[in-house]
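**Student:** I would like to see how this sequence folds:
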Amino acid sequence: MTHAAPVPQAEGAVAGPVRSTCPYCGVGCGVLLSPDGAGGVTVKGDPDHPANMGRLCSKGSALGETVGLGHRLMKPRVGGVDTDWDETLQLVADRFRETVEAHGPDSVAFYVSGQLLSEDYYVANKLMKGFIGSANIDTNSRLCMASTVAGHKRAFGTDTVPQTYEDIEEADLVVLVGSNLAWCHPVLYQRLIAARKAKGTRLIVIDPRRTASCDGADLHLMLEPGSDVALFNHLFAALYENGMLDAAYLPNTSGFNATLASATSDDVSVTGLDPRDIDRFCRMWMGTEKVVTIFSQGVNQSSSGTDKVNAILNCHLATGRIGKPGCGPLSVTGQPNAMGGREVGGLANMLACHLDLENCDHRSAVRNFWEAPHAPDKAGLKAVDMFSAVGDGRIKALWIIHTNPAVSMPDADRVRDAIRDCPFTVVSDITDRTDTARLADVILPATAWAEKDGTVTNSDRTISRQRAVLPAPGEARPDWAIVAEVGQRMGWEAAFDYDSALEIFREYATLSGIAGRFGKDFDISGLSQLDAEGYDRMRPVRWPVTATREGGRFFADGQFFHPDGRARLVPVTWRAPATRTEPRYPFRLNTGRVRDQWHTMTRTALSPRLAAHLAEPFLEIHPEDARVLGIGAADLVEAESPHGQAILRARITDAVQPGQVFAPMHWTGETAPAARIDAVVAPVVDPVSGQPESKASVVKLTRMGAAWYAFAVSAGPFNPTSAYWARSVTRAGHRAELAGYTAPDDWEAEARRLFGLPDAEVAVMADPGRGTARLAFREAGRLVAAIFVSPEPVAVMRDYLATMPEVPDLSLLSGRAPADRPDPGPILCSCFDVGVNTILRGIEEQGLMTVDAIGAALQAGTNCGSCRPELAALLAAARSKEAAE
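**Tutor:** This next block holds a predicted model:
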């Protein structure tokens, strides 16, 4: 943890490699970035970074493919017209000031993002809470880990992550709760797998759905959605009944009797688990001193998410299994700087540096430090309530920074309409091609991750430097600079007179020293005197950083941050998900991520390599439910809730239980407008944390009554308008799945309109009686587009066709690869572009009968390893087929 970063070169002349940080999940992997001389970068894992030690997942490995200017916003834009910074920032400052003067400070709001650097976050929080005078600043991290924040504060007195990543290697038992670590935090999963190989670390997965993280697990508890509290209450009671509590540590806690009473009164049968599996779970947990419980969105995104967190923490606190090597709870966050946002007060109910908004002394200290005119004494509106206030007119000016709530918020159609109808909406982003940016009155061009300079904090409290390797394109500016200038133009020149991210970081670090004097956990005052060279060379460092301490774990000594110095055991009781199933809406909807996509795909959708793994949104349905509903493999399915509707491709699998379905949350109006799954999700929140319940809405399912289906490929972009479409990039251009309720009268005319090829040469194979048509278009002798139409889901070799080979038209229109060009099949290993068919041929022809053998022969699974569970599944299927034959 003691490497030195290179001193960055002058702007526009970075020679590289430059040490920076990956902009995806909360693992916070270090990357080495080198300009390629053509406006792009090459990306490698940083072997000296303590989070990843050189590893990168498929998304991090493909970062170079997401850098480009074709999608970038280059100038400020007002009312759809490019303008200049002076006019635009004055407009923003004037409208926010006038709105506050006319309607009060709570009539405006900021909605920000874990994509911001800490310095950006800090300035936005300072402007809203200290100078505008409202706490109406919240973040998309509210959708990610607010329940963990609330649970930590209830138990510990402040939002402290007690453990470190090294505990994964130290543990003898790792319990994953509501975490598909293999796909959502692949580098941490690889650390876990390495520990399992090296020392036999056991693994328990608690998840209603079978995921890649279940591969090889010692136990998978497929519990009913939302029943985690009942399971951990049962464990707490079993710990007590078996004499497994830590009598020496318990005096460091309070609330034991009430917590035990709640735990023993809960009925573990609501989990739906086999009692033998419950007993095995308890025996494994009780019989292993070094237990790390890793939890994520399956815990947080719940109407009882805070209670779930505290049920887990109760078990660790009562046994003293916390803050020790290989021993404690570890929340893993979803965004690169979700932790930094917590630290700077980016949530509506927090002050900077983990100080408390409700505490008069804390408010006064922050106000005095900032020399600010205001310090709100009540929490602002949390994300769901904020957009409700936008919709009903209470909020009249809104600034959205680096996030896409028109897609990602629950009840997304209502949120979209609220943003559209808001009297004044500003969006800061790197592109105008998002559902949210298209609704804004003002769009401000911000710098992207490879152009940013500042810091981020990962899930285990490690602060890392983000360093620019590319110059800002056009007139793009850093977010902190944009927000600071608005603050100056609103009349607070001195408070926002920053020249660099370093100035902001030093101010923020100094304020943390005041928090430290209040006895708070977050104190990085040891970094407050960094000069420019020290900031440039700043190594990854885990907080706290003071004159007497750096990093380490918390709470092994029994010292907590409540006024009495003790932890709180919190009595919790199982509650069913807030929205109940009923005959009209009989299915429980779970939403989440897939391996190679990220949030609303603003970045990952630019990478052909990442798009090739799962190119289309889907809905996982249990085979029995599919049979009853008459839904076949590859059918399109309409999923409808009381709040909205989405159309997705059926994926029939026993990875979900009967009565439950799963859909990914990534697709948008830009990539698959009918598949915006958060339009279906209910706007139900945890009453303590305000975090939405994104994994337990109710839906009904209907097979889409499509009159036609199509698959299209094109060398250039094209604009579908059918009832259903999903498009993605390929190395040769674009591909799309399409379907509609009414077939066009003339498929050639429709295809020419779709591709924008009114005069191109066309070859046609059509059978009007059967409703099929296949058309291929050429320009200047070069194949440029093709479409395959059928009344049923189209059966063609998609991954071969997506390469757009220059072969005779009729050969292409067969939809099959020629014998001398084997179809690789859908990409399974995105790191090395290895397809399913290539792997199956290797199994059959080369006798590759282990995952390691596949890796040695084909490279698949040898980089980030997140595809290894899928490789294992292919092997198992091949063995089963061979045995059946």
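**Student:** When you work out contacts or count neighbours from here on, use the C-alpha atoms and nothing else.
**Tutor:** Will do.
**Student:** Need the contact partners of the one helix or strand Lys308 maps to.
**Tutor:** Per DSSP states H and E, Lys308 falls inside helix 305-318. The contact list for helix 305-318, computed with C-alpha atoms under 8 Å, 6 or more residues apart in numbering, reads 147-148, 150-152, 154-155, 228-229, 232-233, 235-236, 245-246, 249-250, 253, 293, 299-300, 322, 328-329, 567, 569-573, 686, 688-689, 691.
**Student:** can you give me the offset of it from its chain's centre?
**Tutor:** 23 Å (C-alpha atoms, centre = their mean, to the nearest Å).
**Student:** To compare against the first, here's the next sequence to fold:
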Amino acid sequence: MNAPLASPPSVKTTCPYCGVGCGVKATPDGLGGALVEGDRDHPASQGRLCSKGAALGETIGLSTRLLHPLVRGADGALARAPWDQALDRIAAGLRQVIDAHGPGAVAFYLSGQLLTEDYYAANKLAKGFIGTSHVDTNSRLCMSSSVAGHKRGFGSDTVPGSYEDLDAADLIVLVGSNAAWCHPVLFRRMEAARKARGTRFVVIDPRGTETAAEADLHLPLAHGTDALLFSGLLAHLAESSAFDAAYVRDHTTGFEAALASARAATPDAAATARACGLDEADVARFFALFADTARTVTCYSQGVNQSAVGTDKVNAILNCHFATGRMGREGMGPFSLTGQPNAMGGREVGGLANQLAAHMGFSPEEVDRVRRFWGAPHMATHEGLKAVDMFAAIGRGEIKALWVMGTNPAVSLPEADTVRTALAGLDLFVLSENVLDNDTAACSPHVMLPAAAWGEKDGTVTNSERRISRQRPFLALPGEVKPNWWALAQVAARLGHADAFRWRGPADIFREHAALSGFENAGTRDFDISAYAEIADAAFQDFAPVQWPAPRGRAQGTARLFAEGGYFTPDRRARFVAPRPVAAVRAEPPFPFILNTGRIRDQWHTMTRTGLSPRLGSHIPAPFVAIHPEDAAPLGLREGALARISSAHGAAVLEVKTDAGQKRGTLFAPIHWSEATSSHGRVGPLVHAVTDPVSGQPDSKATPAAIAPYEARFEGFILARRRIKPPPGLWWARAALEGGFGWRLAGDLGPEDWAGWVKAAAPADVAELVDAPSGLYRAAAFDQEGRLDFAVFIGPAGQRVAWDALKGLLAEETVSAADRRRVLSGRRAGAAVGGPLVCACFGVPKDSIIAAIRGGACDTSAVGETLKAGTNCGSCLPEIRRLLAETMVPV
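**Tutor:** Okay, here's the model as predicted:
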């Protein structure tokens, strides 16, 4: 009798999405996929995953992957090429640009999706061996104001606390953070603290978000006034018993000037309320809560960072923690919630244009130190151009060569259409990607290199609490895919620098990175992981998560900093910083609204990964704009209709969502849709390229904009088992569905137009329903095996039919005779319409939750017991609570 086949071993790795850094346990299925679950041993997440992390197994196929190098030929087309040809082309192109224009004509644009080892290799090649400091990252778009604020206040880019402080806090202040959707695993920890110890939440956000719905106090302040609110708080704290005079005296400088500035701008709660557009009683309550609660953590994220005054906002928050001595102690401190899985790791190795590796800057001493450690022949000596300025320089022709890795700037940067134009003018454009088709890949790169994806990557990442974790591979590298660090080392060798890049694997790079962090340090720099400078290969494979600093002799790391001072300024004292005077952001005709952009629960960045998951695509399947009902009504905008949003820089067409939590005069639109997933859903082209003067971070929260109805005679949908191209001239948005795809449609094509398109696109077996006078057209096409190939439903605008009942047919191997008869009615045998998805983790739709509530599930726990909805990451709990409030009949 044959012995049973052994199950593939599980591999512990780290989630590739937000900065929480959740531990993942992946078990390969032997077919190129894997079972994904939370790692209960990982201290950051303790076994939990959010909806995106739980769906990782649905995103690791090869259908969209770039598997071989591509090189642009003389005819302008990309064609498959051997690695040697692609690498030779890059090296020759770089050498030509450097010889003709100098190293300053070369730039690298990196990503918080890269592993630290990839980041390190790119920065070493660029700043030490090519001699360009024009190396920046998409982390500039989400994190750099926090970095700048920390460096002004702490003297270093340090997050003082740990996630454990969220467990121990009695008050958590969330500023510009929709953590319930964007950091749901952390938000579950906060909710657990509320249940265990009565922790209270204050949410400071112009929007009535899902996080605000959970708050004890929500302060919907006017856009851009966060620093005024915290300046008012500082003035209040200085007169309260919470003021820690000893800490201010012994460990800080600049208090008197910061206090004088705060008193001049916002001397009391009444003045603060007026400046911020808030109710005076609410401001006074916030001030009292903060003053009276010693264990206070202030968490801040994109609403703070993505602002023209983002750095000042950060420093205004830090000032209040300095004044109370609530720094680096259990349950208290400021806490920057990072947007990407390795934004912090990138900063550790110099991934920003104003940094060198190991948290060093461009002072002559630091430049010389890194030069000597690397043996660098062409060391960059001054700061480079930050992201927005970098692409502006590309547009002006000053930068001639660009290497982009793991990011999609043609979608994500502000004024994104200008970025596309700039990319087209490069002498050398290299794109390292793991997908074949995205908006940046459509901008005619000269070389595309196939990079390793999550599940194949091998190296480290650092999360928001300074915790370094391993990303381990559990899938083999497919096709001719290679790690980014390897490609960089190969180009370095072709440029004559082989000895400095002779790494055998990521452990070699990590050791070098760790050694540099401790080189001539002696406690003068915050980032030090020199305890791992000689880590053995086997120990690197088994590396357990650790928080830096971990200097020699302290391999266990450090949980908290600054409780006893010891800042990384020259005099070791923290700096109070007075924010610049600022007024609330206002919009005027012809752009009378303020456009705020951001993330939604179940999608990530530009959807190249999450867009592959049917359950993630089912929650919000189309790009939208949120507007207050009282703003929508006089403009003729109705729920579910289309609207054209425009700014001075571009336009988009989005579905309307009326939202009473939206501040009057403001709009909100998500950032995730691209030309690959929507015809008119990109919002990057609208966003102005205004940046914070200190951090260089773009202001993505306050672009002046206009909104008007988008007129379309017809609307409907396509369901298809395969990717098909809708007719030209339509508005469309595509979502992944189980067994295929769904397209929302709108436009002026009537029944006759659609009949012609179906005839050209369909196999022979087509059922049609045509009612030309009423504008109705429906068709269902079946393949030779009797499966539904695609279905088209079109009708007059405003009479949309939901695809919920029919979409299940895409996953069926055959369509029954009963379903064939019903399909054109929008129904199928025995199927109940489920409505939009609410719980992505367990695939629970709205109608099932309403049915459970009507059946006696009277709270979220009961709904969870009945359907499991809300029992994993909890990001759907605000929506479940809303359904409970709407559905339950008062007794």
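**Student:** so where do the strands sit in the stretch 551-700 of the first structure?
**Tutor:** Here the stretch 551-700 of the first structure has its strands, by DSSP state E, counting those that start in this stretch, at 567-568, 587-592, 618-621, 636-640, 645-652, 660-664, 697-703.
**Student:** Now render those strands as CSV, adding distance to Leu606 of the first structure.
**Tutor:** Output for the strands of the stretch 551-700 of the first structure, formatted as CSV (distance: least, C-alpha to C-alpha, whole Å):
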stretch, distance to Leu606 of the first structure
strand 567-568, 47
strand 587-592, 20
strand 618-621, 20
strand 636-640, 25
strand 645-652, 21
strand 660-664, 18
strand 697-703, 30
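**Student:** export those strands to CSV and tack on mean neighbour count and distance to Arg342 of the first structure?
**Tutor:** Below are the strands of the stretch 551-700 of the first structure laid out as CSV (neighbours: other C-alpha atoms under 10 Å; distance: least, C-alpha to C-alpha, whole Å):
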stretch, mean neighbour count, distance to Arg342 of the first structure
strand 567-568, 26, 20
strand 587-592, 22, 22
strand 618-621, 25, 33
strand 636-640, 23, 35
strand 645-652, 23, 33
strand 660-664, 24, 26
strand 697-703, 22, 27
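**Student:** returning to what we had before: okay, and the helix holding Lys308 of the first structure goes to which residues in the second structure?
**Tutor:** The aligned range for helix 305-318 of the first structure in the second structure is 310-323, by TM-score structural alignment.
**Student:** The matching stretch vs the first structure, average distance?
**Tutor:** Taken over the aligned residues, the distance from stretch 310-323 of the second structure to the first structure averages 0.3 Å (mean C-alpha distance after the TM-score superposition for the first structure).
**Student:** List the contacts of Pro664 of the first structure.
**Tutor:** Here Pro664 of the first structure is in contact with 591-594, 617-619, 677 (C-alpha under 8 Å, 6+ apart).
**Student:** Sorry, wrong one. I was asking about Gly611 of the second structure.
**Tutor:** Contacts of Gly611 of the second structure (C-alpha under 8 Å, 6+ apart): 603, 617, 735-736.
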